[in-house]
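Peer 1: Sequence below, structure please.
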Amino acid sequence: MDAVDPASPPSRLRAAFCCPSFFPVPGSYMTPPVSVVVDPVRKSLLWLVAVGFFMQTLDATIINTALPAMAAGLGESPLRMQSVVVAYSLTMAMLIPASGWIADRFGTRRIFFSAIVLFVLGSVACALSHGLGQLVAARVVQGLGGALLLPVGRLALLRTVPRTEFLQAMSFVAIPGLIGPLLGPTLGGWLVQYASWHWIFLINVPVGVLGCIATLRFMPDLRGAALQRFDATGYAFLALGMVSVSLALDGVAELGLRQGGVFVLMVFGFASLTAYWLHAGRKPAPLFSPVLFKVPTLSIGLLGNLFSRLGSGCMPFLLPLLLQVSMGYSPLHAGLMMLPIALAGMTMKRFTTPLITHFGYRRVLVVNTALVGLAMGLFGFAGPTQPLALHIVLLLFFGAVNSLQFTAMNTVTLRDLDGGMASSGNSLLSMVQMLAMSLGVAAASSVLGGYTGLFGSDGPLDTLHAFQATFATMGLITLASALIFWHLPPEARAVQPAQPEVSGQG
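Peer 2: This is a model prediction of the structure:
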């Protein structure tokens, strides 16, 4: 997918930063960037890529707190707004396999500029939406732009920043990726409470306009040296499979599909994914080669990521809904309640490498997966009469174990990839993560819809019971994924890294 640049850093670094998501070995997450003397144009490029990363991570988290207000404005139930989240993450998952080829084919300047334009147009369309269908369609456009911002920006830095300054440059770019999820829920709640939900999208417009101007001035127009033919057939199989499976899960709660329709979508989805792997086994240069799955840590890590995030990926969606719909929190208060998760997650990063080095990946992931499931299940006992301090402690606990889970899963998946497999494996991991987030929200919404039908939705107490049962169910799903990590090699341990942690996905 990505052309090899002879002047670029070693293949593992090239793969990490060219692909749509980077999840290196933990250990220097909070390391401040080293001061580097750079020329003004390159410094401007660093700021441009950093702002693009910030826009993407902020938008991925700002909307969750605003869902109840958006539902009220659109005349929908707040418990049926999951498609707004699913559309964005599913679109990003679909575009990831093609992102490297698109940048190499059309050039980094044109694609980065187009990504910002799509993101801004999608944001404006979201703000102008008068119905749920219009909003979902606008989120798809927004997702098309957001999916390209970070990978294209990293590719431009990889091919312009000298090797001696590359890690420091990426440390600088990583900072907005940490600030976005920290600021997003609170900013979303504040805008909803003191303005309107439309402003969570309109704030992207001035930033996007400045980004377009800066792109034309500072973004270099780089292309791949040796462009391979794009595997359009394989991409179609993958896209159809992901969309069908996601729509099948979403259809239970949102589309009102009966069992027959859901079953047909599921069959089409899994048949398309199977067709892809049969196709990839015969094609000389597929998007993702089946040879990747001969690496045990990669195959176990990918499956663990999929099933673990299927449970825990719904938490940013469920928690703000629980706090506002069933516990009477204001949007701002609900947003502020998400801060303990982010702060605990950032603090936990510094302890990740020592834990994995001492205990090994298998023991850490098996035990910690169980703790993540337990933390999710404990929200099944949450209620409005409990002390605020108890809720904060529970949020801190979940944030810490969830952060450790993401870092350990991501790094064990890529630790044994070398040479040409590194780029493809990292891109496959990114796609699986976004797909799992989409499926997790869709699955949680289906479960919540089922329990709402069982307990009723006449008042906050009825919906509280439905939420409590949903948290318990999704916690059990997460707990089950610990069985996958049990198959990791017991000798696999962390090694001290020489690269920063840069990720907006945990």
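Peer 1: switch to C-alpha atoms for all contacts and neighbour counts from now on
Peer 2: Will do.
Peer 1: what about the helices in the stretch 251-400 of the chain?
Peer 2: 259-282, 296-312, 315-321, 331-336, 339-359, 361-378, 388-414 (DSSP state H, counting those that start in this stretch).
Peer 1: Would you tell me what the next helix or strand after the longest one is?
Peer 2: For helix 388-414, the succeeding helix or strand toward the C-terminus, using DSSP states H and E, is helix 421-455.
Peer 1: Check which helices and strands the helix or strand following that following helix sits against.
Peer 2: Downstream of helix 421-455, the next assigned helix or strand under DSSP H and E is helix 460-480. If contacts are counted by 3 or more Cα pairs under 8 Å, 6 or more residues apart in numbering; DSSP states H and E, helix 460-480 sits against helix 296-312, helix 361-378, helix 421-455.
Peer 1: repeat that with 10 Å
Peer 2: The contact analysis (3 or more Cα pairs under 10 Å, 6 or more residues apart in numbering; DSSP states H and E) places helix 460-480 against helix 296-312, helix 315-321, helix 361-378, helix 421-455.
Peer 1: Figure out which of the helices of the stretch 251-400 of the chain is closest to P290.
Peer 2: helix 259-282 (6.4 Å; Cα to Cα).
Peer 1: Which other helices and strands does that closest one contact?
Peer 2: Under the contact rule (3+ Cα pairs under 10 Å, 6+ apart), helix 259-282 is packed against helix 232-250.
Peer 1: mind listing what's buried in stretch 273-288?
Peer 2: Residues L273, Y276, W277, H279, A280, P286, L287, F288 are the ones in stretch 273-288 that count as buried (16 or more other Cα atoms under 10 Å).
Peer 1: Quick one: residues in contact with that stretch.
Peer 2: Residues outside stretch 273-288 that contact it (Cα atoms under 10 Å, 6 or more residues apart in numbering): 1, 97-98, 228-242, 244-245, 267-270, 272, 289-291, 421, 423-425, 427-428.
Peer 1: Drop anything exposed from those residues.
Peer 2: Counted by 16+ other Cα under 10 Å, the contacts of stretch 273-288 give 1, 97-98, 230-231, 234-235, 237-242, 244-245, 267-270, 272, 289, 421, 423-425, 427-428 as buried.
Peer 1: list the contacts for L371?
Peer 2: With contact set as Cα under 10 Å, 6+ apart, L371 has these partners: L365, G377, F397, F398, V401, N402, Q405, G475, T478, L479, A482.
Peer 1: Here is a second sequence; please produce its structure as well for comparison:
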Amino acid sequence: MEMLDGTIIATALPQMAHSFGVGPVALNLGMTAYLLALAAFIPIGGWLANRFGARTVFASAIGLFTFASLLCASSTSLWAFTASRLLQGMAGAAMVPVGRLIVLRMAGKGDLIRAMGTIVWPGLIAPVLGPPLGGLIVEYLSWHWIFIINIPLGIAAVALALAIVPAKLGEPRHRPLDMLGFLLSTAALMLIVFGIDALGNGHQDGGIALAVTLGGLALGALSIRHFMRHPHPLIDLRPLKVRTFAVIVYGGTLQRMAIGAMPLLLPLLFQVGFYADPVTAGGLVLFMFAGNLAMKTVTTPVLKRFGFWRVMTLNGVLAALAIAACATLSPAAPHWLIAVVLFAGGAFRSMQFTSLTAIQFADVPPEQQADANSLSSMMIQLGLGLGVLLGASLLNLSVWLGGRAGEPPMIGDFRFAFVATALVGMLGLIDLWRLPRDAGAALLRRTD
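Peer 2: As a prediction, this is how the structure comes out:
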């Protein structure tokens, strides 16, 4: 639910804008508010789980997210909707990292690849399914149903969480809340996300947006300095001393940015560049989901046969090339060719996402898993979120360089964005090449 709601409203913006009596661009405020809340409150999720218990926090977060969905559906103004989206983002910030922590604590080392392959699926399919599902709902119902469908799903999820997750999953750790660290990291993440969003979409003066972004980076540096010195930091940086974990955090974030840009760029390409309706555009994106589905069946055997290093480095190149291949598409391209390109891209991104997530925790000691999970969840969400902003920023940059500032992007602008996004993904491979050739070998042996 949390990941699906990040993209599902994209095709509903015109109808929602008409309902609120504002322009469609103004609805970006609701999308940005959701992203800001997710980025800002993810760091505290691990502390809450350690303090009050993973099951309690997980079920409560789902319940709060469901309530916020009801508020979104009931909104009659842009500001009421934005406030509801902020609440939704706060709840979602606890759902994903705490859910991952539950899987880490319940799964044995031998089941880690299979477990991680399962939990990364929402991050892969939700951004892809969001646009077509949103298009169908808007076409045949109304935008309110985008949020109403969360209510029965949320109620069922709370019931399942209480029934399946053990009440005592790991010993609660009653360490004090690092309030200064929370405030510093929250302010840093919110300023960085808001600044990049403003730079990419032109919502604010360029100088102001750049200053906000630089201010966020400065606060981020102060946050890191604080976390390294505090006896009980909100975000414990010790897991970064584990080589596999650190490499995946750094290089993996760039690759997730490239992956996260695609669910924005593809529907826009089909609607703005190819003049397809929302349902048709969303339907074409489903071929990427088919690639995700097909690759899931062979991920573990491929990793066991060739090892993490070979798979991630070669597959990372293929994933980047699949992104660049989207630049060759045109309105005259036959649908079967579009299907092949998107299917291959979906397969490669699925393999890369699963590999990155599985090996990241392979060498992390059990006592550091909660802290590693919080840090990883924050970086994954930030990487995927910044990927959306990356796609938008590249499109607007191309339009500006072409002397057409303020005009809709053309096919040439999408080609520029796809190639640049692929280069970002390739940059993320530099860290992976530094890994030992046998990285994660012990983890693969435990799956036998």
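Peer 1: Superposed, what's their TM-score?
Peer 2: Taking TM-score structural alignment, normalised by the length of structure 2 as the basis, the two superposed chains have a TM-score of 0.83; 440 aligned residues with a Cα RMSD of 3.8 Å.
Peer 1: How far away from the center of its chain is stretch 263-278 of structure 1?
Peer 2: Stretch 263-278 of structure 1 has its C-alpha centroid displaced from the chain centroid by 23 Å (Cα atoms, centre = their mean, to the nearest Å).
Peer 1: Just the buried ones among the contacts of L371 of structure 1, please.
Peer 2: L365, G377, F397, F398, V401, N402, Q405, G475, T478, L479, A482.
Peer 1: From these, pick the one nearest F106 of structure 1.
Peer 2: Using Cα to Cα, these come closest to F106 of structure 1 at Q405, 36.8 Å.
Peer 1: rewinding a little: nearest to A492 of structure 1 among the helices and strands packed on helix 460-480 of structure 1 would be which one?
Peer 2: helix 361-378 (5.8 Å).
Peer 1: Which residue numbers in structure 2 does the closest one align to?
Peer 2: Equivalent residues of helix 361-378 of structure 1 are located at 308-325 in structure 2, counting by TM-score structural alignment.
Peer 1: Make TSV from the buried residues of stretch 273-288 of structure 1 and add distance to S44 of structure 1 to it.
Peer 2: Converted to TSV, the buried residues of stretch 273-288 of structure 1 look like this (distance: Cα to Cα, whole Å):
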residue	distance to S44 of structure 1
L273	42
Y276	41
W277	42
H279	43
A280	41
P286	36
L287	33
F288	35
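Peer 1: which of these lies closest to D250 of structure 1?
Peer 2: Distance to D250 of structure 1, by Cα to Cα, is smallest for L273 among these, at 18.3 Å.
Peer 1: Alignment lookup: the closest one to structure 2.
Peer 2: By TM-score structural alignment, L273 of structure 1 lines up with G220.
Peer 1: try I341 of structure 1
Peer 2: Using TM-score structural alignment as the criterion, I341 of structure 1 maps onto M288 of structure 2.
Peer 1: S99 of structure 1 too?
Peer 2: In structure 2, S99 of structure 1 lands on G45 (TM-score structural alignment).
Peer 1: so which helix or strand takes in its match?
Peer 2: Here G45 of structure 2 is assigned to helix 28-52, by DSSP H and E.
Peer 1: and after that helix, which helix or strand comes next?
Peer 2: Next in sequence after helix 28-52 of structure 2, counting helices and strands by DSSP H and E, comes helix 54-74.
Peer 1: now the next helix or strand after that next one and helix 54-74, what's the angle there?
Peer 2: Along the chain past helix 54-74 of structure 2, the next helix or strand (assigned with DSSP H and E) turns out to be helix 78-106. Following axes from the mean of the first three to the mean of the last three Cα atoms, to 10 degrees, one obtains 160 degrees for the angle between helix 78-106 of structure 2 and helix 54-74.
Peer 1: Aligned to G273 of structure 2, what sits in structure 1?
Peer 2: So, by TM-score structural alignment, G273 of structure 2 is matched to S326.
Peer 1: I figured its match was touching F467, is that so?
Peer 2: Yes: using Cα atoms under 10 Å, S326 of structure 1 is in contact with F467, at 8.3 Å.
Peer 1: any common contacting residues for these two?
Peer 2: Counting by Cα under 10 Å, 6+ apart, the residues touching both S326 of structure 1 and F467 are L461.
Peer 1: Those two: which is more packed in?
Peer 2: F467 (28 against 20; other Cα atoms under 10 Å).
Peer 1: Of all the helices and strands packed on helix 460-480 of structure 1, which one comes closest to R14 of structure 1?
Peer 2: Using Cα to Cα, the nearest of these to R14 of structure 1 is helix 421-455, at 7.4 Å.
Peer 1: Give the buried residues for the closest one.
Peer 2: Quick answer for helix 421-455 of structure 1 (16+ other Cα under 10 Å): 421-452.
Peer 1: counting contacts, what elements does it pack onto?
Peer 2: Helix 421-455 of structure 1 sits against helix 11-18, helix 82-106, helix 232-250, helix 296-312, helix 315-321, helix 388-414, helix 460-480, with contacts defined as 3+ Cα pairs under 10 Å, 6+ apart.
Peer 1: could those helices be laid out in CSV, adding distance to I356 of structure 1?
Peer 2: Formatted as CSV, those follow (distance: least, Cα to Cα, whole Å):
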stretch, distance to I356 of structure 1
helix 11-18, 21
helix 82-106, 29
helix 232-250, 32
helix 296-312, 15
helix 315-321, 25
helix 388-414, 8
helix 460-480, 20
